[in-house]
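Chemist: Dropping a prediction and its sequence here:
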Amino acid sequence: MSVGPVTRDDVVRAAETIRGRVRRTPLLDGSDIAPRLSLKAELFQHGGSFKARGVTNRLAAMTAGERERGVAGASAGNHAIALAWGAAGEGLDSLVFSWSGASTFKLDRASALGARIDMEADDPSDAFARLEEHLERSGATLVHPFDDPLVMAGQGTVGLEILEDAPGVDVVVVPVGGGGLIGGIAAAVAPRGVRVVGVEPEGSAALLRGLEAGEPVPVAPETIASGLDAPFAGTRALQVCAAAGVEVVTVTDAQIAEAMRRLYAEAKLACEPAAAAGVAAVLAGAVEGDSIVAVVSGGNVGPEIASDILAGR
């Protein structure tokens, strides 16, 4: 099966590149939450999310000249943390463009790791525009949060680990923002006959709209799941997901909050709202299978937001 611009071979190569640099995260029993459910605990990754995988693979491909000019990206938080962590480990200058309303908890973590943060943008689209202007002026290397083949391949290593730990898996359920994670996972597991289901908040359905249109469609995200608020789904992710037959379902913010509470209470996973989206779809009956793995994609959430959701406020 061909899955477009990122192939299974790309993901296998990425796994070799990042081996020993990122954590191999555990696959946990989730049957207390739903029958036949397992949980891929990416919240235990360096930086608290799967993003470290893609960043590590992208930085490994940089030339000496690129390293001198530093790296830059745009992010609401998780990619910022991963880029700051990866750049610090490589001794690189890093600049992240974010926007008003983004998670101060996540951006403070990125800043503490050494990234410079630009908060002048009003929204995600403006942040990406400011990023493009900076790249043209500075010659810095773009480390895109999702629409980059090396980033996607690195993120797809989550899928390889799932296949190793759950060889009987028939469905992998993935929270979706810009589509880099689900694109990489689809490239890794779809050629092995595994269904991939993407889950988006109703208020931020960029992948669903993009697949319907056959091209990226700008959206104005409105959701409690700040990690899933990309302003569009990446072109490469759309190509991979279309070729792999990825299915997409949406869930409400209330369903995400309930899934987050269930993960905290029953699996003892202190995840962020975005990471609970896959489990939300399973609990809602939107995903069925004989062996389901839901990716719990990250654990970076401010204490005020977490306490409000866990308390049902």
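Modeler: Everything's here; your move.
Chemist: Please count neighbours and contacts with C-alpha atoms only from this point.
Modeler: Fine.
Chemist: just the helices in this protein please.
Modeler: Along the chain, the stretches classed as helices by DSSP state H are 8-18, 51-60, 64-69, 78-90, 104-112, 124-138, 149-155, 157-165, 180-189, 206-213, 235-244, 253-266, 277-283, 303-310.
Chemist: just so I know, which of those helices lies nearest residue 293?
Modeler: Comparing those against residue 293 with CA to CA, the closest turns out to be helix 157-165 (7.7 Å).
Chemist: That closest one packs against which elements?
Modeler: Secondary-structure packing of helix 157-165 (3 or more CA pairs under 8 Å, 6 or more residues apart in numbering; DSSP states H and E): helix 8-18, helix 180-189.
Chemist: and the comparison structure, right after this:
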Amino acid sequence: MNASPAAADLAEPLAITPDDVEAAAARIAGQIVRTPTLESRTLGELTGAKVYLKFENLQFTAAYKERGALNRLLALTPEERKRGVIAMSAGNHAQGLAYHARRLGIPATIVMPRFTPMVKVQQTEGHDAEVVLHGEKLEESSAHAHMIAERRGLVFVHPFDDPLVMAGQGTVALEMFQDAPDIDTLVVPVGGGGLISGCSVIASKVAPKCDIVGVQAELYPSMKATLMGEPVVADGDTLAEGIAVKFPGQNTVPVVRKLVSDVLLVGERDLERAVSMLLAIEKTVVEGAGAAGLAALLAHPRRFRGRTVGLVMTGGNIDTRLLANVLLRDLARNGRLARLRIRLKDRHGQLYGVARIFDQQQVNILEVSHHRIFTNLPAKGLMTEIECETRGGDHLDRLIEALRGAGYEVTKVELG
């Protein structure tokens, strides 16, 4: 780790032990999907590493969160089961807890922020959970959930800062090392730290030489900042909403400080590219947080070159419209899709001449729009924007060259 931990921190006993993770594995066996760990030769060739993928997006609720939630539920006393559980979550923890609570006949209440997409609310209600919409932010929802828990005598199940939840999440790594014992570097997305805590603890026993690396979105570097003793500045709209946590857990930070070698940051472009690559190469849908491990390999290639890397694809719950935007933006960055702004003279035949060049270069025109009024050109000026489809960056460059060679002023509309 980049920060030097205090001796007192290292001496302090951790919230969980390898035995807790192994006990969780025995407890939840047969009640969750034992997802496959498979090598991706194509990603290995692209990154210069041997790459194994853990397909946690194949869980029933499409996320690893089921493991920790189930482990916590199975540890409830009969009296606690009768009273029921409550959680604060806007995503995967809500669905995992609600699903297994229904299976076990345990009443579940989930508090979600008012901005939570309706599809997630409906999916959670579909597991017979009572959904309470409260607050604009997760912090407000959490406070409200604690208030309800105290008033109604419910057991609060934290999404990451609970030893039983942490131990349950660690079963991900236990399975990975059983299926691919040659993994020497484990890359884990980090939000509050529950998953990487469980994974690093079990690794300390079954793969003690394995390098454990965390990954956070640049917009939410809460764990990294906390470890470095820096102010936590975490805000903004990130594709990796599943790890968009402003404050890591009190139980998880000491584990990460002791057992994790580094926490890397990845930008939004790397996250988008990783989501697109996993769909194109592995034919699997992964949400932004779930693609963070691959994003780290893309953003920090030297860190992993020549290593045998295990990536945890934590979940696949991504809105279909958002996924479509990500895929189209990736095509645009690769030159497969482009929008060209072309200045024309306001006379007949101009657009026909442009279209001929597109035809000659075998470029497909998708959309055309003219701008005569809302432009800074002279009154007789005309600007047209053409959205087109090419075979890639080189093909697009040849088109632009041909247009400029014919006397047209061309600029490419770039993505932000």
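Modeler: Here it is on my side, so go on. None of the values given here were measured: they were computed from a predicted structure.
Chemist: TM-score for these two?
Modeler: With the length set by TM-score structural alignment, normalised by the length of the first structure, the two chains reach a TM-score of 0.95; 312 aligned residues with a CA RMSD of 1.9 Å.
Chemist: that older thread, winner for burial among the helices and strands packed on helix 157-165 of the first structure?
Modeler: helix 180-189 (a mean of 32; mean count of other CA atoms under 10 Å).
Chemist: how about the helix or strand encompassing residue 370 of the second structure, which residues of the first structure does it hit?
Modeler: Using DSSP states H and E, residue 370 of the second structure sits in strand 364-371. For strand 364-371 of the second structure, there is no aligned range in the first structure, judged by TM-score structural alignment.
Chemist: most centrally placed residue in the second structure?
Modeler: When CA atoms, centre = their mean is applied to the second structure, the residue found nearest the centroid is residue 289 (1.1 Å).
Chemist: what lines up against that residue once you look at the first structure?
Modeler: Residue 289 of the second structure maps onto residue 274 in the first structure when the alignment is built from TM-score structural alignment.
Chemist: Nearest spatial neighbour of that match, chain-adjacent residues omitted?
Modeler: Counting by CA to CA, 6 or more residues apart in numbering, residue 274 of the first structure lies nearest to residue 225, which is 4.4 Å off, once chain neighbours are set aside.
Chemist: mind listing what that neighbour touches?
Modeler: Contacts for residue 225 of the first structure were tallied using CA atoms under 8 Å, 6 or more residues apart in numbering; they are 201, 253, 256, 272, 273, 274.
Chemist: Report the two of the residues you listed separated the most.
Modeler: 201 and 272 (13.7 Å).
Chemist: rewinding a little: what's the most buried one of the helices of the first structure?
Modeler: helix 180-189 (a mean of 32).
Chemist: what does it correspond to over in the second structure?
Modeler: Going by TM-score structural alignment: helix 180-189 of the first structure matches residues 194-203.
Chemist: how close does the matching stretch sit to the first structure?
Modeler: With mean CA distance after the TM-score superposition for the first structure, stretch 194-203 of the second structure departs from the first structure by a mean of 0.7 Å once superposed.
Chemist: Tell me which residues are up against that stretch.
Modeler: Taking CA under 8 Å, 6+ apart as the rule, stretch 194-203 of the second structure contacts 16-18, 21-22, 159-162, 165-174, 188-190, 210, 212, 214, 249, 252, 255-256, 259-260.
Chemist: And residue 277 of the first structure, how close does it get to residue 253 of the first structure?
Modeler: Look at residue 277 of the first structure and residue 253 of the first structure: by CA to CA, to the nearest Å, they are 9 Å apart.
Chemist: now swap in residue 287 of the first structure and tell me
Modeler: In terms of CA to CA, residue 287 of the first structure sits 17 Å off from residue 253 of the first structure.
Chemist: quick one: contacts for the residue in the first structure that residue 61 of the second structure lines up against?
Modeler: Aligned by TM-score structural alignment, residue 61 of the second structure pairs with residue 47 of the first structure. Residue 47 of the first structure makes contacts with 78, 81, 82, 85, as judged by CA under 8 Å, 6+ apart.
Chemist: again, only using 10 Å
Modeler: 22, 78-86, 106, 109-110, 113, 298-300 (CA atoms under 10 Å, 6 or more residues apart in numbering).
Chemist: Aligned to residue 300 of the second structure, what sits in the first structure?
Modeler: For residue 300 of the second structure, the residue aligned by TM-score structural alignment is residue 285.
Chemist: quick revisit: mind listing the shared neighbours of residue 277 and residue 253 of the first structure?
Modeler: 200, 201, 225, 259.
Chemist: mind listing which of the residues you listed are in strands?
Modeler: In strands, defined here by DSSP state E, the members of these are 200, 201.
Chemist: which one of the shared contacts of residue 277 and residue 253 of the first structure is nearest residue 313 of the first structure?
Modeler: Once CA to CA is applied, the member of these that ends up nearest residue 313 of the first structure is residue 259, at 14.4 Å.
Chemist: Show me what that closest one lines up with in the second structure.
Modeler: Per TM-score structural alignment, residue 259 of the first structure is aligned with residue 274.
Chemist: quick revisit: for the residue nearest to the centre of the second structure, give me its contacts.
Modeler: When contacts are counted by CA under 10 Å, 6+ apart, residue 289 of the second structure is found next to 188-191, 215-217, 238-244, 271, 275, 295, 312-318.
Chemist: if I look at it, how far off is residue 22 of the second structure?
Modeler: Distance from residue 289 of the second structure to residue 22 of the second structure, by CA to CA: 26 Å.
Chemist: Repeat that for residue 157 of the second structure.
Modeler: The value you get for residue 157 of the second structure to residue 22 of the second structure, if CA to CA is used, is 20 Å.
Chemist: Leaving out the residues flanking it, which one is nearest to residue 261 of the first structure?
Modeler: Nearest non-adjacent residue to residue 261 of the first structure (CA to CA, 6+ apart): residue 310, at 5.5 Å.
Chemist: just checking, what residue in the second structure corresponds to the one you found?
Modeler: So residue 310 of the first structure corresponds to residue 327, using TM-score structural alignment.
Chemist: My guess is that match contacts residue 280. True?
Modeler: Yes. Between residue 327 of the second structure and residue 280 there is a contact under CA atoms under 10 Å: 9.4 Å.
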